[in-house]
Every structure is written in C-alpha cells, then in structure tokens.
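J.: My questions concern the predicted model and sequence given below.
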Amino acid sequence: MTKIAWVFPGQGSQAQGMGVTLQETEIGKQKFQQAEEILGWSVLEICEAGDERLSQTLYTQPCLYTVECILVDLQKQEGKQPDLVAGHSLGEYVALYAAGVYDFAEGLKLVKRRAELMSTAAGGKMVALMKFDRNILESAIASEDNVVIANDNSEGQVVISGKPEAIDIVLEKVQAKKAVELNVSGAFHSPFMAQAANEFTQVLDTITFKDAQTPIMSNVDPTPSTSASAIKQRLIEQMTGGVRWREIMLNFPHQGITEVVEVGPGKVLTGLIKRTNKELNLSNISA
C-alpha cells in the first residue's frame, strides 16, 4: 500500500519566476490577491522581478508560503491528499496549512510577523558545514555555550548557529571540508532568538489552531501529531530550536511512508532524502 508524505522547502529554495504561472489558475489569482491585501505588497511582483528583495527574509518567507500554499490547493483540487506532512523551517507553516490547522490568511499573518522578527534579529551568524566528523562537531559544540546545531539536514550536512566568535572556535576544531557562512541577519533556530520567540508567541496566541487532518512531523519533534495544542507548542519552540530534518527523513519508513513529494520550488529536500532513504520514491511539484 502506498503511503505518501508531502514535504515543503523553506528559505533558500526561492528562485526568480517561482509561482508566476500560478496566476493563470483561479486558485492562484485568489491567493495572490489575498496575500497582497495582507502584506501590502505583491508576491507576484517580487517573484517575477527576482531582485535582491527575493533573498531578503522579509519578502522570501511570505513569497514561499504563498506559492507553496497555492500548489497545495491545486493538488487537493485534483483529489490528492498526503498521509503525512512535514516542512523545513518556514516550510512547516505550509505543512500546517496543508493539514488544515489554520486557513491561508491566518498562516500568512504568522509568516509575515515571523519574517519581520527574524529580519530584525542581529548579533549572530549561521554557517553551513559539509563533510565533517560528526563526533568532533558534537564534542566541539558541547564545549561552547554559544553555538548550537540549527539545521541537522543530513548525516553530512548541518548548519550551526550562534555568536560569531564561538562559531569561529567550533569551525577551527571541526575543520570541515566545506564551510559556508549564510547570508542571514541573526542566529536563527538558536536560543539567541528567545526575544523574537516571545514576541511571536503573542501573535500565535491570537490564532486558534485546529487539530490536524493529517499527521505532522515537526522540526523540533519528528514524532507525528494531530493535536492542535502540541502543534502550536512545537511551532513556538521552532524559533529557538533546531530543525531536526535528518530525524524526520529517517522516520519516514517507520511511519510506513513509501513515497515523498516535495511541494515547492527547487529540489533541496528530495536531494537530502535521496541520499538518506534510497528506498523511497521521490517526486517534485513546483511552478
């Protein structure tokens, strides 16, 4: 029996022209118009221009959320439904929409505020590491109070986040074959986002979450859940907690998943899954 998971990419998967053809659909027209009313600017315009704004957190996150939600609607219009959903960082907000936890507008309001808070964060940095010794990395982080693993993407790829000087010490100890500093304003998915998380919680408190119609594997807890209260609590923790994507991928077979569909621009997540779970059937839906 085929069991399908839908996964949704986050910041970093954006690309010029993403979603532009979706304006030709009735669902796309409605969602783009609704997004413009909420945001005060045009998602279509930003995606079409593909200038520096598309790489700025303030614009990137609402654009990705809107485009991916339209793709979800189009899939459901064709009668397709997932058995499980998960999203990477920002993508988790689309997963919640796909699972019926909140409506499009409520989700976009959350994403808008999240993007505002993250874009004003300062004083930290994030570095992606490839080809490293995980034991050495974990030991180095354990000895430094001001660095955490922000994104555990796969066995051979992580992103560390924290204070710049502490990250430099960890990098010196780990000697990864490749280390790339990310173009972000702060130490996302780390305890240094605590103030932003507190402010974000105030917005979350104004929105009523429904129990999920489809189980969700959260970034901070890869155990499937449909509980509205558990899902909201996990979303609060996501701003200061790490993205446990490696564990999510490893959990797919244990949940009986045989096929994974990446819904959104690019193929970042299917690339990670392909190297981790070779037995799963993978496909992409983008626009």
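T.: Looks like it arrived, so ask away. Numbering: from 1, shown residues only.

J.: use CA for all of it now, contacts and neighbours both
T.: OK.

J.: number of nearby residues for Ala105?
T.: As a burial measure, Ala105 scores 16 neighbours (other C-alpha atoms under 10 Å).

J.: what residues are up against the spatially closest residue to Thr120 that is not a sequence neighbour?
T.: Of all residues not flanking Thr120 in the chain, Ser185 sits nearest, at 7.1 Å (C-alpha to C-alpha, 6 or more residues apart in numbering). Neighbouring residues of Ser185 by C-alpha atoms under 8 Å, 6 or more residues apart in numbering: 118-125.

J.: Against that first model, consider the following:
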Amino acid sequence: MKAYVFPGQGAQFPGMGKDLYENNLKAKDYFTRANDVLGFKITDVMFEGSEEQLKQTKITQPAIFLHSVVLALTTDEFHPNAVAGHSLGEISALVANGTLAFEDGLTLVLKRALAMQHACEINPSSMAAVLGLEDAIVEDVCRSIEEEIVTPANYNCPGQIVISGTHKGLEIAGEKLKEKGAKRVVPLAVGGAFHSPLMQPAHDELEEAINATNFNAPKCPIYQNVDALPYNDVESIKKNLIAQLTAPVRWAQSVANMISEGNDHFVECGPGKVLQGLIKKVDRSAKTESI
C-alpha cells in the first residue's frame, strides 16, 4: 500500500515550483489562488527569489506547503492509503487527504508561520541535531537539565534526534551528550525552539485559528506527529494539530507504524528527498520515490 509523505521547513530551494507553474494549467491555477489568499505574490519569490528571501518565515512555510500540495493535487495517480507530514508537512497532508480545503490549509500555514516567528521573538532559542545516540539517552540528558528548557523535538530516524531549547540549555545539553558518546551535536540555523514548550505563544495563537477552520472527514487516515498513530476523526485530528507546536515530531515512530500496518511504499510530495532518506534509515526494505 502507498503512503504519501510531506516535508517540513528546510526543504525549500530557489526556483521551486516554477516547472509546475509553467507546464500544468491546473497547477498554475493553484499558484494564482495562493497569491490571492496570501495577499502577495509568493510565486515571485519561489520562482525568482534568492535563498535568503526564501528563508523568510512568511515565505518558507507557505512555499513548501504550496509546492507539496500542488504536486499531490495535480498528479493523476494520487490515491493514498495513508498520509503523514513532518511538522509543517502535516497541514499539507491534511489538504491532500481532503480534511482541509486548499485555501484553508494555506491560511493556516501562514498563520502558523507568523505565530511561530512571534514566539521566537518572545523567547530567543534554537535547535540542534544529535547524531549517534539512542533516544532514551538523549531524553535522560534533557530531563537532567532543570535550570534551562531543552527537550527532544524531532525523532527523525534511529540515531538522529533534534533537540530544542534555550541557547544556554542547548549548550549544556551538547556538552553532556558528547560525554555520553554522541558522534556530533550540530547547531541548526533556525530562528527558535520549534516543537518545545517555548512555542506555547504560537500554540495559543494557532489553537484559535484551527478551531475557527472547517475540517472535513478525511479520505484516508493521517499518521500524526504527536503520537505517530493514524486518525480519521476530525476532533482528534484538530486536537493533535494544535498540540503539535509544543510536542515532539515522532517521525521515526510514524514511519515504523505505517510499515507495520502494510504501508511499505512511500511517495514524497514536495521539494527535496529528505523524508525518503529518513524512511530508509527506519527500514531499509521500504520502497520510496518522489512525485
């Protein structure tokens, strides 16, 4: 069975989506509608902008969402048995499986991006990738740091966890993790501690927006980040989407659960091939491809 997966922030690149826009009339319509919804021409930045311009919060998340969703919705053979998205990609997945209308999903993504940026300004913070340690060791180290906030944020694949926290918390954690045998602790070029308690201001802003948005019954289950389990009921989906901003992304567990339930063929919808690489590290026998 096929599961379609959608990437999160960091997958952007200059020129993204331009071929789709120029060669597919249906795709062009989605891009045009997106410009109207956002109130500015995101296509100008996606197609002609620089890497620096694409890194702007209000550009990055809508751009990745747009590229991912348009790929899915304009592909004739798009018939998923399940969907999942990494962080931001969860909203893309919810549009792809019919839970959210295109315009509603894009509006939520923009509000999410701006809310996260606001939270970053309130609480200066960041993230770091920890390579080569078991999950339990990283969790224990984070729990041991009581004087600062630092917590697991992304369970990407075996041996790769991203942690989020205050700058001091990450510094202390990095030293302790290296003492525990981490191969590397790599600071990430991000604006804040995503998927941690430091995102509570964004959680509160987005909760109101999600509760005011119409959600439809999905056409197939979505494996959600907060607990890596499949959901079909709207109220649970909304609750999990709200919780996602301050909870870790359990990507490795989501992939393992999808595979255990028969979804052994993964199709990545969006820029890049990062998710395919992570999926292969969870299970080398899984079949992966891109649209």
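T.: Okay, I see it. Quick caveat, the model's predicted, so the values are computed rather than measured.

J.: tm score of chain vs chain?
T.: Comparing the two superposed chains by TM-score structural alignment, normalised by the length of structure 1, the resulting TM-score equals 0.94, with 281 aligned residues with a C-alpha RMSD of 1.3 Å.

J.: if we can go back for a sec, now that we have the contacts of Ser185 of structure 1, which of them are buried?
T.: Buried residues within these, defined by neighbour count using 16 or more other C-alpha atoms under 10 Å: 118-119, 121, 124-125.

J.: In strands only, show me the residues you listed.
T.: Where these overlap with strands, as defined by DSSP state E, the overlap consists of Lys125.

J.: all strands for structure 1, in order.
T.: Applying DSSP E to structure 1 gives strands spanning 4-8, 84-87, 125-130, 147-154, 157-162, 178-181, 259-263, 281-285.

J.: So which elements touch the last one?
T.: In other words, strand 281-285 of structure 1. Judged by 3 or more C-alpha pairs under 8 Å, 6 or more residues apart in numbering; DSSP states H and E, the packing partners of strand 281-285 of structure 1 are strand 259-263, helix 268-276.

J.: Please apply the same query to the third one.
T.: Packed against strand 125-130 of structure 1, as judged by 3+ C-alpha pairs under 8 Å, 6+ apart, are the following elements: strand 157-162, strand 178-181.

J.: now swap in the longest one and tell me
T.: Using 3+ C-alpha pairs under 8 Å, 6+ apart as the contact criterion, the secondary-structure elements in contact with strand 147-154 of structure 1 are helix 134-142, strand 157-162, helix 245-251, helix 268-276.

J.: how about the ones you listed, which one is nearest Ile257 of structure 1?
T.: Between Ile257 of structure 1 and those, the shortest separation by C-alpha to C-alpha is 8.8 Å, and it involves helix 245-251.

J.: Average offset of that closest one relative to structure 2?
T.: Here helix 245-251 of structure 1 is compared with structure 2 after superposition; its mean distance to the aligned residues, by mean C-alpha distance after the TM-score superposition for structure 1, is 0.8 Å.

J.: What lies in contact with that helix?
T.: Applying C-alpha under 8 Å, 6+ apart, the external contacts of helix 245-251 of structure 1 come out as 86, 88, 151-155, 217, 219, 222, 273, 276-277.

J.: In structure 2, what range does that helix match?
T.: On the basis of TM-score structural alignment, helix 245-251 of structure 1 is assigned to residues 251-257 in structure 2.

J.: How far does the matching stretch sit from its chain's centre?
T.: Stretch 251-257 of structure 2 has its average C-alpha position 14 Å from the chain's average C-alpha position, going by C-alpha atoms, centre = their mean, to the nearest Å.

J.: One more: stretch 137-151 of structure 1?
T.: The chain centroid and the centroid of stretch 137-151 of structure 1 are separated by 21 Å under C-alpha atoms, centre = their mean.

J.: Stretch 59-77 of structure 2 now?
T.: Distance, stretch centre to chain centre, for stretch 59-77 of structure 2: 13 Å (C-alpha atoms, centre = their mean).

J.: what's the counterpart of Gly17 of structure 1 in structure 2?
T.: Mapped onto structure 2 by TM-score structural alignment, Gly17 of structure 1 lines up with Gly15.
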